[in-house]
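Asks: model this:
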Amino acid sequence: MNAKLRLMRSVLEKQQFRFVGEHTAIKICHWTKASLREKGSCYKQRFYGINSHRCVQISPSVGFCQNNCIYCWREIQYSLENTYDKYEKIDEPADIVDRAIAAQKGLLTGFGGNTATQRQKWEESKEPVHFAISLSGEPTMYPKIAELIAEINSRGHSTFLVTNGMLPERLEELRDKGAMPTQLYLSVNATGKEMFDLIEHPLYKDAWERLQRSMDLVRSFRDLTRTVMRITCIKGYNMTDAAGWAAMLERCQPKFLEVKGYTFVGSSTARLTRENSPVHADVGAFAEELQRHSDYRIVDEQPVSRVVLMSQRRWDDQYLDI
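Replies: From the prediction side, this is the model:
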C-alpha cells in the first residue's frame, strides 16, 4: 500500500471508518446508534421497513469514484487517482461479509453497557440482516460487486446498492449473473449535461451518456428488483426545471423516487454554503412541483431527514419482511 493510500486510511479511521479489508470498510450509521437508544430511525425504516439497528453501512470501494461531486461529504481528494492495481490483492466477497458482520458486532459492543440502550434491539444488532452498499466511493467499481451481492443475498440478507450510473456494464453484469440487489438506487442529480457536469465534475468524457444508459437499464430492471431514482436537492442548482425532471422520470421509470435535501457537512463545505442546503419545506415544495409535472405522487416523507418518497402508486411490497 502506497503512502497516499495509507494517508487516506488514516484519515478515514479518524472518522470512525473500520476497515475490514484492503479497500473495504464499514461505519456505524448515526441512525443505527439512534435506533439502539430509541431516538429515531433512518428514513429507510419508515419507507421500506429496514430496521436501522440491524443495518451494516459498507463500501467495497473506499477511495474509488469517477465523479467529483460538489455535494459529496466524503474525502474525495483521495478518489481521483485511485485504481485497484495499487492494492496487492482484491478483497473476496465471502471475507467481506464475514468481517463486516464481525466488525459491526464489535463496534456496537459498548452499547450493551449503556442504560439508554434498548436491550432487545442491542441483542438483535449482533445479527445484522441488511447491507447498505453506499458508504463511500462508487461500489460498482469493485470488480466482484456481483459476487458480493450474490454472497449477501445467499445468506438471507437484503442489499441496497447505490450507484452513480457511470458503469452501466456492471449493472448488466448484475442482471446477467442473477445477482440483483434487493433495491437498486440510481443517483440522478441533473436534467441536462450542462448541469450534470457542473454538479458531478465527472472524469469520463462520456459520463452523461453513461448515465442515460444506466437509466434505460433501471427501467428494464423494474420487473427484476426494486428500483429507486434519488435526487440530491441542492438549492440554487437543481431544484428547478420540473418538466425536465418529469422527462427523466419518464425515461427511467423507477418504482420509487426519493427527493432528498443536500446536507452541508464534510468536504462539501469547501464547495457549497449553508444556503445550498434546503430545509424540508423546500424539498417538499420541489416534490409537489414534480408531482404536478409527472405521474409520480408523494406517498411519504421524513422531515428530520429532509426526504420525500414518491411513486406512481402505492405498492403492496413497499415494506420488506426481513
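Asks: CA atoms for contacts and neighbours, from now on please.
Replies: OK.
Asks: list the contacts for the closest residue to R271 other than its chain neighbours?
Replies: In space, and not counting its chain neighbours, R271 is closest to I70: 6.0 Å by CA to CA, 6 or more residues apart in numbering. Going by CA atoms under 8 Å, 6 or more residues apart in numbering, I70 touches I199, E200, H201, S268, R271, L272.
Asks: so the third one makes contact with N68?
Replies: Yes. Counting by CA atoms under 8 Å, H201 does reach N68; the two are 5.0 Å apart.
Asks: this one next, for a side-by-side:
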Amino acid sequence: MLCSPHIVDAVDLWHEHRIPILLSTAFILTFLRFYLRLNDAQSEQQKLGDASKRVKKEGGEAREGFKFWSLFSCLTGSTEKIAKQFAGAFKEALTKAKGEQTTFLPPQVLDLSEVDYDEYFISPPKTEGEEKVDYFYLILLPSFNIDSINDTFLEHLQETHHDFRIDTSPLAPILGYSVFGFGDREGWPTEEEGYCFQAKEVDKWMAKLSGRKRAYPLGMGDWKRDGKERLAEWKSGLVDVLGQIEQNGGLGEGIPGSGDPIESDDEELDDDGEVYDESAEQNGKSKSSGDLGDLEDLGQIMAASGNTGKKSSGPIAVDFTTEGKPKRKAAAPAVIKEMVPKGSPTYNSLTKQGYAIVGSHSGVKICRWTKSALRGRGSCYKYSFYGINSHQCMETTPSLSCSNKCVFCWRHGTNPVGTNWRWVVDPPDLIFNGVKENHYKKIKMMRGVPGVRAERFAEAMRIRHCALSLVGEPIFYPHINEFLGMLHKERISSFLVCNAQHPDQLAALQHVTQLYVSIDASNKESLRRIDRPLHRDFWERFNRCLDILRERRFQQRTVFRLTLVKDFNLEDEVEGYADLVQKGLPCFVEIKGVTYCGTSTSSSAGLTMQNVPFYNEVCDFVVALEKALKKRGLNYGIAAEHAHSCCILLASDRFQKEGKWHTRIDYERFFELLEERGPDGEFTPEEYMGPETPEWATWGRGGFDPRDQRVDRKGRPVEVS
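Replies: The predicted model follows:
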C-alpha cells in the first residue's frame, strides 16, 4: 500500500528538524516548571507574611483589651471580701504593666452561687461591643468538707466535659485561666489529706474544658498562715504572664505536658478515657518494670520460660496492650456528706434567719401569717381561697436543696443546690417528728407576745395543715411519699410545691391534698433568666412535668403558681402563659406578685423594689390572662383574691356550681377517701370539693378575713371603708 505524499513529506520534515524541536520542547517545559516553582515560593512567602501579620494583630494592634472574670465562692463572706480586694490590687498592678497596644480592662468580680454556669463554662460570655476582647478566668476557691456551691460547680464542670452534645474543649477560645485555692492546714496538713482539694479539682476540669490553657500554676494558701503572701505571689506571676501574652499574642507552646489536667504520675488514678502522650514516661522505665522492649526480647523470655522445666500446654500469652502500665490503685470510698451539718456556715445562716434545722437536710419555720393569725390580724391567702387556718399551718420542707437559683428566692447563697441527691438521707419518721417538735416550740414562744388570742393559741397546738413550700424542693427528698403518708395518718392536709424540674419524682408522687407547680415564665429564655435552673434540659423537664399534670388532672388537685416579676415575666407573656395553661389544664391558677425580701443577695441577683409589681398591675394581668384563656375555649374564671398577699385565683369551671365558686376543700372527706382507696387510689378533686367560697374572698372584695382586725405597719387599727 502506497503512502500519501503528504505523509512522506511530514516524515522527512520530522527527521530533518527533530533535534531542534525536542530541544525547544525541553526548554519550554523546564522554563514552565521553574516559573511554577517561583510562583509557589512567592505564594508561601505571602502566606507567611499574612500569618505574621495575624500574629502581630493578635498580640497588639487588633486586640482591644483583656477582660478578666474573677470568680469566687464563699459561705461566710470572707472570700468575697478577699476577691474584691484582690480585684482592686490586680487592677493597679495591670495598670502599671500595661503595654502601648493593649488595654487591660478592670476585673469583674462574680459569685459562683449567682452566675449562670452555662453562660460562662459552656462557652465564653458574649459582651456587646467587645468582639475583640480576650477573656481570662481567675478563680478563687476555698475548699469545704461540707456541702456547698463548690460541689454544684464541680458537678457542672464534670457534666460539661462528659456531655457528648458539647465540644470537648468548649472554653478553648478564652485566653487562659488560673485558679487559687484557700485551705486550712490545721484540718488538712497535706494535699493528700485534702488541703485545697476542691481548688485542685476545679483546676483539673478547667484544663480539660479550656484545651489546656492553664496560664499560671495553681496557687494555694492557708487562711490563717500564708494566704495573703501566696495570693500576692500568684498575682505577681499572673501579671508577668499577661505581659508575655501581650508580646507573643498567646500562651505559646510550652514544654510537653504543659496545661495537662493532672500530673502524669496521677493520670492512671483518674482515667476518664482521654489519651495523653505517655512516651516520655514509658521511655524512662527500666526493664525490671515489666517492659517487653522490642520483639527480640521475646526469644529471651521464651528461653527463660523453657528453663523452668515445665512444658507449656499452649502458646505463651503476651499482652501487647498494657505494657508498662502501673496497676490501678483502688479508688477511695466516696464520703457522703450531710447537706446542712451542724455548725456549718449554711446551718448558722439558716438558724439566724429563724429556721429550725431538722436532721441534716430538713427545716421548719414559723410563717409571718401564722404570727399574724395568732394575734387576729389576718390570715394568708390559703384561708381566703381554701379555708386553711394560718395559725394551724406548719411550713416545712424535707429538702432544703433545690435545682434552681430563682432571682426572687429568699435564700440566695444559703440553701444548697444540686441536680441529684448526693447527701445523707434522713429517715422520714425522724423528719416528721422533728418538724412537729420544732414547730410547737416556736408556737410556744409566741405565748408572751402582746395581742395573741388565747383561743387561737390553743388551736395552734394542733397542726391541721402542712405547707411543703418553705424553701428548696420537697419532691427532691427520696422518701417524700412516706413522709406524706405520716402527715395524712395524723389527718394533716398537705400542699406540696415543686419547680417542674423533677418529672420522674412527680410521676411517682402519691396523693397530696393540693399539688402546686411553679410556672415562673412562659418560654425557655425567660425561664432561664428567672429560675436559673441547673439542669441543662430544664425546658424539656418543665414540659414533661406539664404533660404529667395534664394526665393526672382528674387524680390530683393541681395548681399553677405564677410569680410575676416586673421587667422579667410580666410584660407581653400573657399569651405564652395561656398556652401553658392549655397544655397542663390545672384545676387552679394562682397569680402572685413577687415579694421583695430586701437583702443584698437579692439585689446582686438583679432584683430590686422596681421589680415588684403593684396590685393593680397584677389585676390587669389576670384579666388579660382570663381573656386569653376564654379565647382558647378554656373555661376559667376569676374565683377569689387576697389583696394583702397581692394574689388572685383563677379556677376551672369544674369547681363552679350554680354560678358560685367552690374553691375551698373538704379536708375530712379527703382523709376518708385516702382511707377508703389508699394513697394511689382513684378519686377526683371534685369528690373532696368544699363549700362555697365566702363572699368576702371573691373577686372585687379584697379577701381580708372579717373576723380579724387590719392594722398598719405600726400595729394601729385600720378602718376599712
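Asks: returning to that earlier point: helix or strand for the residue nearest to R271 of structure 1, which one?
Replies: Under the criterion DSSP states H and E, no helix or strand holds I70 of structure 1.
Asks: What range does the longest helix seen in structure 2 cover in structure 1?
Replies: Secondary structure of structure 2 read by DSSP state H shows that its longest helix is helix 5-56. Following TM-score structural alignment, helix 5-56 of structure 2 has no partner segment in structure 1.
Asks: Stretch 521-531 of structure 2 now?
Replies: Residues 190-200 of structure 1 are matched to stretch 521-531 of structure 2 when aligned by TM-score structural alignment.
Asks: what distance separates the matching stretch from the centre of its chain?
Replies: With CA atoms, centre = their mean, to the nearest Å as the basis, stretch 190-200 of structure 1 stands 19 Å off its chain's centre.
Asks: Identify all contacting residues around it.
Replies: Outside stretch 190-200 of structure 1, the residues that touch it by CA under 8 Å, 6+ apart are 67-71, 189, 208, 237-238, 241, 244-245, 248.
Asks: repeat that with 7 Å
Replies: For stretch 190-200 of structure 1, contacts defined as CA atoms under 7 Å, 6 or more residues apart in numbering pick out N67, N68, C69, I70, N189, W208, N238, G244, W245, M248.
Asks: Ok, stretch 251-264 of structure 1 next?
Replies: 71, 215-216, 218-219, 222, 226-234, 273-274, 277-278, 283, 287, 306-311.
Asks: Only the buried subset of those residues, as a ChimeraX command please.
Replies: To isolate the buried members of those in ChimeraX, using 16 or more other CA atoms under 10 Å:
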select :71,215,218,219,222,226,227,228,229,230,231,232,233,234,277,278,283,287,306,307,308,309,310,311
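Asks: Helices along structure 1, start to end?
Replies: Applying DSSP H to structure 1 gives helices spanning 3-14, 30-36, 43-48, 93-107, 119-125, 145-154, 168-176, 193-200, 207-220, 242-252, 280-293.
Asks: against structure 2, where does the shortest one fall?
Replies: In other words, helix 43-48 of structure 1. Residues 381-386 of structure 2 are the counterpart of helix 43-48 of structure 1, counting by TM-score structural alignment.
Asks: cool, the last one as well?
Replies: Aligned by TM-score structural alignment, helix 280-293 of structure 1 falls on residues 615-628 of structure 2.
Asks: Report the mean deviation for the matching stretch after fitting onto structure 1.
Replies: On superposition with structure 1, the mean distance recorded for stretch 615-628 of structure 2 (mean CA distance after the TM-score superposition for structure 1) is 0.6 Å.
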